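> Have a look; sequence and predicted model below, questions after that.
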Amino acid sequence: MEKSNIINISDQSSSFIYRSTFNLVKSLGIEEKLSHILTAACLLIATFILLAFIDYLLRFFFNSIVTRLIKKTKSNWDNYLLENKVNVHLSRLILIGISQQLMPWVFVGFPSLITALDKFFTVLMIFAAYGLINGLLKTVRDILRSSRAFLDKPLDSYLQVLQIFLIFVVGTLVVSVLTGNSPWSFLVSLGAASAILMLVFKDTILGFVASIQVSANDSVRVGDWVEMPKYGVDGDVLQINLNNVRIQNWDKTIVTIPTHTLLSDSFKNYRGMQESGGRRMKRAILIKISTIRYLDSRKIENLKKIALLAPYIAQREEEIRKYNRENNIDQGIPVNGRRMTNIGLFRAYIKAYALDNPHIHQKLTMLVRQLAPTEHGLPLELYMFTKGTQWAFFEDVMSDTFDHLFAAIKYFDLEVFELPASDDLRHMLERKMG
């Protein structure tokens, strides 16, 4: 290395510092070429000590002073800055910027090395800037997530889209710095590789489109109860990302499915049920058909003692008497005219019981209906809604309702159909043999 190439900026202070240190080292009787190396080493050590001191000051300022001030404030947004390490990324960015300015002072006698170091620190600056911007984006996400208006929005999907864009920008700038070419030339070269990029990022692109459509159509939110039997999904949505959706099933297992399956496959969302304030109770009692019969006056009088049923029986008796009298019905045969049946009064009792039950929603659909008879009897179905959507509450109300009805059915001389058990067959054989 020639002397003319070692010091080429004589009018700058960096050149003065280098020459002074070089003359001091050379005065020790060391040859000129080795003196340049020792000069650079001494200045490098001094620079590292200075940078270590600056790093200590930055850490002390951000981690002690700024952190204490933030913790004293009542707002939450500055706490999110600390959680996402924005202060750490900012201190790194400042330290790298100072280092980039100091390196030419240290290696002023090595122009080619200065160029390489400048590129190196420029790349570090790009990565540090990415870390800072990424931390700020996460902070914005956390601030929006704390707001009720954005609580059920797929904010992670939006963040990941921005992160992918930032990574693309960072990659472009890094390649541009290392090659010395314009970023636009790199982008033009990517056009030829677009087909490969589409193949590599297929799932990401599908997830990005799906996230936008899911958000725009408001088909799924964080916190919704969704069910997809094909994927073993039956639980609450925990997170909607760009690539996948995390769902916690009721057995506390976590299922992860691709986001685009929310568009390609069907699923059931229970949000409407939860917002309505009622959860559907749809279950039938199988009545043994052979126990269905007309009621005589004595049985009707006994059933009038049921407080919930008495008003209905009185009204029906008046309607039946009026109809039979106006139509001159021969009441000697029960099938003539109109009469009350035990199944009809039991159905009326169930309806009255539901209307009197404070845990049954009175403003939503309430039906007690007969379904088509089967070989297992006549299904008498309860179709109504509980006044609450919590799982435990729903199960308690439904169980209490059917506990009561199974116990009350015998007062109507009705029986619930059930297949013969081993005890039934044994008792029947014992009676025949006895």
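It's in.

> drop to CA atoms for contacts and neighbour counts, all remaining ones
OK.

> Which helix runs longest in the chain?
helix 111-145 (DSSP state H).

> buried stuff in that one?
Of the residues in helix 111-145, 114, 117-119, 121-145 count as buried by neighbour count, 16 or more other CA atoms under 10 Å.

> which SS class is the most far-flung residue of the chain relative to its centre?
Most distant from the centre of the chain: Gly29, at 72.3 Å, with distances by CA atoms, centre = their mean. At Gly29, secondary structure determined by DSSP: H, G, I helix; E, B strand; the rest coil is coil.

> for it, what are its contacts?
Not one residue lies near Gly29 by CA atoms under 8 Å, 6 or more residues apart in numbering.

> repeat that for 10 Å
Ser35 (CA atoms under 10 Å, 6 or more residues apart in numbering).

> any idea how far Asn23 is from it?
10 Å (CA to CA, to the nearest Å).

> Overlap in contacts, these two.
With CA under 10 Å, 6+ apart as the test, Gly29 and Asn23 both reach Ser35.

> so what does the longest helix of the chain touch, helix or strand wise?
helix 3-6, helix 77-83, helix 86-106, helix 155-179 (3 or more CA pairs under 10 Å, 6 or more residues apart in numbering; DSSP states H and E).

> from memory Arg369 sits against Leu286, does it?
No. Using CA atoms under 10 Å as the test, Arg369 is too far from Leu286 to be in contact (11.9 Å).

> Please say which of those two ends up with more neighbours.
Leu286 (20 against 14; other CA atoms under 10 Å).

> Checking my notes, the more buried one in a strand, right?
Yes. Applying three-state DSSP, one finds Leu286 inside a strand.

> can you pull the contacts of it?
So Leu286 contacts 370-371, 373-374, 376-381, 415-418 (CA under 10 Å, 6+ apart).

> again with His404
So His404 contacts Ile350, Tyr353 (CA under 10 Å, 6+ apart).

> Ok, Ser185 next?
By CA under 10 Å, 6+ apart, Ser185 lies in contact with Thr172, Ser176.

> Among the helices and strands packed on helix 111-145, which comes closest to Gly277?
Proximity to Gly277, assessed across those by CA to CA, is greatest for helix 155-179 (27.0 Å).

> Excluding chain neighbours, what is closest to Asn84?
Once flanking residues are discounted, Asn84 sits nearest to Gly135: 5.3 Å by CA to CA, 6 or more residues apart in numbering.

> that older thread, so how far is the longest helix of the chain from its chain's centroid?
30 Å (CA atoms, centre = their mean, to the nearest Å).

> do stretch 13-31 as well
65 Å.

> likewise stretch 256-275?
Centre-to-centre, stretch 256-275 and its host chain are 11 Å apart (CA atoms, centre = their mean).

> between Arg369 and Leu286, what contacts are shared?
What both Arg369 and Leu286 touch, as defined by CA under 10 Å, 6+ apart, is the set Pro379, Leu380, Glu381.

> next, the one to line up against it:
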Amino acid sequence: MEFLNWADTFFHDLGFNKETVANLGLFTNIIVIIIIAYIIDFIAKKILTQAITTVANKTKTSFDDYLVNNNTAKYIAHLFPLYFIYLTVPVLLDKYSTSDKFLEKGLKIYIILLFLWIIRSVFRALRDYLKHKPRYKDKPIDSYIQVVTIVLWMFGVFSFVSILFNIKTITFLTAFGSISAIIILVFRDTILGFVASITVSVNDMVRIGDWITIDKFGADGDVIEINLATVKVRNFDNTTTTIPTYSLISDSFKNWRGMQNSDGRRIKRYILIKSSSVKFIQPEELNYYSKIQELTSYLNHRQTDIDNYNETNNIDKTLLLNGRNLTNLGLFRKYIMQYLQSHPGLNKEMMLMVRHLQPTEKGIPIEIYCFSKDKVWENYEHIMADIFDHIIASVKYFDLEIFEFNLSHQIKN
């Protein structure tokens, strides 16, 4: 380290006094060390970045590619000028006693920061690497990385305070424990988010890519990110809703993953039939309904059973109400059932039925309950609309009526 002595000689030859020579020499040597450290840092970054990039291009794994993208090589390269400063500063401070503690503390803090940056870049590379793995693509990796980062920075802050104020780590941690209540209050959302992230992951409640619906927040779309504090949902109108992570375990929500993984998507909708339009089928009307192909075989079989029952029990059929009879609503339900069973867009292996619901002042609800084969939203809506277009158009062929509000009557009143 003989080059550190040249400044003293230079300023002494210029005629400065001893104290001025010492101060100018210290300042000049610091500037020289900084310049040399910068040159070493520049060269190290170039060499190390190129070396890691070359290795990354030749290896099969993509993890090293993410290390390059997250500037890990640049942070590691800072270790070389740091080592140079580590060697030169003690020599410099040995001769110039002023500011020795300041430079020593600054160097220690920089060492801690540098290691924090290196570790953070490695974890960020790990995060990006795992996100592109099918096995971890739907896991809340961001939450785990953020927790690790927070813990690292907490230890970093402890170390900074200990170095700056010459406080022992044990003493500082003891004082930290005494103010833990305040810390819990300040970091409440972070702590709750961490607990929620672990709960969501362990119980497999939500994955990235799941379609969820949360009415409270107006969210209805795909989960695109789960981190420590928030969950981001890209709604189907291309807006983004940000939800507190803790709300996933404190509030109710609907996850459509089960539907997406099943063999069909449910269709559950009803139409309202006017009760006044329901009637028994007259014998002379049977020929008309027999022309409906979906009902031909059913009517032949069903009417035979009804006639045999009425004859066996000596039913007086002069009054249509007596005995067993067919109704236009019953035939309509049977027609819908036959139509659904022959529809190519429905999964016949899953539940398929047409049923009555509780009659209301608006009429008799006839509900269609079935599952479409295609679960894609657009195709699902097309299949459902196609089915109900046909059903609504078929109502009049059974001499039935669909309930509608009579607006003109309401206006007159």
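Good, I have the coordinates. Nothing here was measured: the structure is a model prediction, and the numbers come from that model.

> Which members of the shared contacts of Arg369 and Leu286 of structure 1 are positioned in strands?
Pro379, Leu380, Glu381 (DSSP state E).

> Excluding sequence neighbours, find me the nearest residue to the counterpart of the last one in structure 2.
What that stands for is Glu381 of structure 1. Aligned by TM-score structural alignment, Glu381 of structure 1 pairs with Glu367 of structure 2. Distances taken as CA to CA, 6+ apart place Tyr270 nearest to Glu367 of structure 2, at 3.9 Å, with adjacent residues excluded.

> what's the closest non-adjacent residue to Gln274 of structure 1?
Thr389 (5.9 Å).

> Isn't the one you found up against Arg280?
Yes. If you go by CA under 10 Å, Thr389 of structure 1 and Arg280 touch, sitting 8.8 Å apart.

> between the two, which one's more packed in?
Arg280 (21 against 18).

> OK, contacts around the aligned residue in structure 2 for His260 of structure 1?
Correspondence of His260 of structure 1 to structure 2, assessed by TM-score structural alignment: Tyr246. Neighbouring residues of Tyr246 of structure 2 by CA under 10 Å, 6+ apart: 189-197, 199-200, 228-231.

> ok so, going back, in structure 2, point me to whatever sits opposite the residue nearest to Asn84 of structure 1 in the alignment.
Counting by TM-score structural alignment, Gly135 of structure 1 lines up with Ser121 in structure 2.

> I'd say its match and Thr72 touch.
Yes. Taking CA under 10 Å as the definition, Ser121 of structure 2 is a contact partner of Thr72 at 5.5 Å.

> list residues touching both of the two?
With CA under 10 Å, 6+ apart as the test, Ser121 of structure 2 and Thr72 both reach Tyr66.

> which helices and strands does the longest helix that structure 2 contains pack with?
In terms of residue count, the longest helix belonging to structure 2 (DSSP H) is helix 18-58. Under the contact criterion of 3+ CA pairs under 10 Å, 6+ apart, helix 18-58 of structure 2 touches helix 6-13, helix 63-69, helix 72-77, helix 79-95.

> what would the ones you listed look like in JSON lines with distance to Lys216 of structure 2 and mean neighbour count?
Converted to JSON lines, the helices and strands packed on helix 18-58 of structure 2 look like this (distance: least, CA to CA, whole Å; neighbours: other CA atoms under 10 Å):
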{"stretch": "helix 6-13", "distance to Lys216 of structure 2": "71", "mean neighbour count": "15"}
{"stretch": "helix 63-69", "distance to Lys216 of structure 2": "38", "mean neighbour count": "19"}
{"stretch": "helix 72-77", "distance to Lys216 of structure 2": "42", "mean neighbour count": "21"}
{"stretch": "helix 79-95", "distance to Lys216 of structure 2": "51", "mean neighbour count": "16"}
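
> Just tell me which of those helices ends up closest to Gly218 of structure 2.
The nearest among the helices and strands packed on helix 18-58 of structure 2, by CA to CA, is helix 63-69 at 35.7 Å.

> Next, the mean deviation of that closest one compared to structure 1.
Superposed on structure 1, helix 63-69 of structure 2 shows a mean distance to its aligned partners of 1.6 Å (mean CA distance after the TM-score superposition for structure 1).

> and that helix, which stretch of structure 1?
The aligned range for helix 63-69 of structure 2 is 77-83, by TM-score structural alignment.

> per the alignment, Tyr298 of structure 2 corresponds to what in structure 1?
Superposed on structure 1 with TM-score structural alignment, Tyr298 of structure 2 falls opposite Tyr312.

> ok, and the closest non-adjacent residue to its match?
Tyr312 of structure 1 sits nearest to Ala348 (CA to CA, 6+ apart), 7.6 Å away.

> aligned partner of the one you found in structure 2?
By TM-score structural alignment, Ala348 of structure 1 lines up with Lys334.

> State the distance from that match to Ser297 of structure 2.
From Lys334 of structure 2 to Ser297 of structure 2 the distance is 12 Å (CA to CA).

> which of the two has more neighbours?
With neighbours defined as other CA under 10 Å, Lys334 of structure 2 and Ser297 compare such that Lys334 has more, 17 against 11.

> Show the contacting residues for that one.
Contacts of Lys334 of structure 2 by CA under 10 Å, 6+ apart are Glu294, Leu295, Tyr298, Asn328, Leu340, Met353, Val354.

> burial measure for the fifth one, as a count.
Read it as Leu340 of structure 2. 21.

> pretty sure it contacts Ile387?
Yes. Counting by CA under 10 Å, Ile387 is a contact partner of Leu340 of structure 2 at 7.9 Å.

> shared neighbours of those two, which are they?
Shared contacts of Leu340 of structure 2 and Ile387 (CA under 10 Å, 6+ apart): Ile368.

> what sits against the residue nearest to Asn84 of structure 1?
Contacts of Gly135 of structure 1 by CA under 10 Å, 6+ apart are 80-90, 129, 141.

> Adding distance to Gly171 of structure 1 as columns, could you present these in a markdown table?
A markdown table is the format used below for the contacts of Gly135 of structure 1 (distance: CA to CA, whole Å):
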| residue | distance to Gly171 of structure 1 |
| --- | --- |
| Tyr80 | 27 |
| Leu81 | 25 |
| Leu82 | 27 |
| Glu83 | 26 |
| Asn84 | 23 |
| Lys85 | 22 |
| Val86 | 21 |
| Asn87 | 24 |
| Val88 | 22 |
| His89 | 19 |
| Leu90 | 20 |
| Ala129 | 13 |
| Arg141 | 24 |
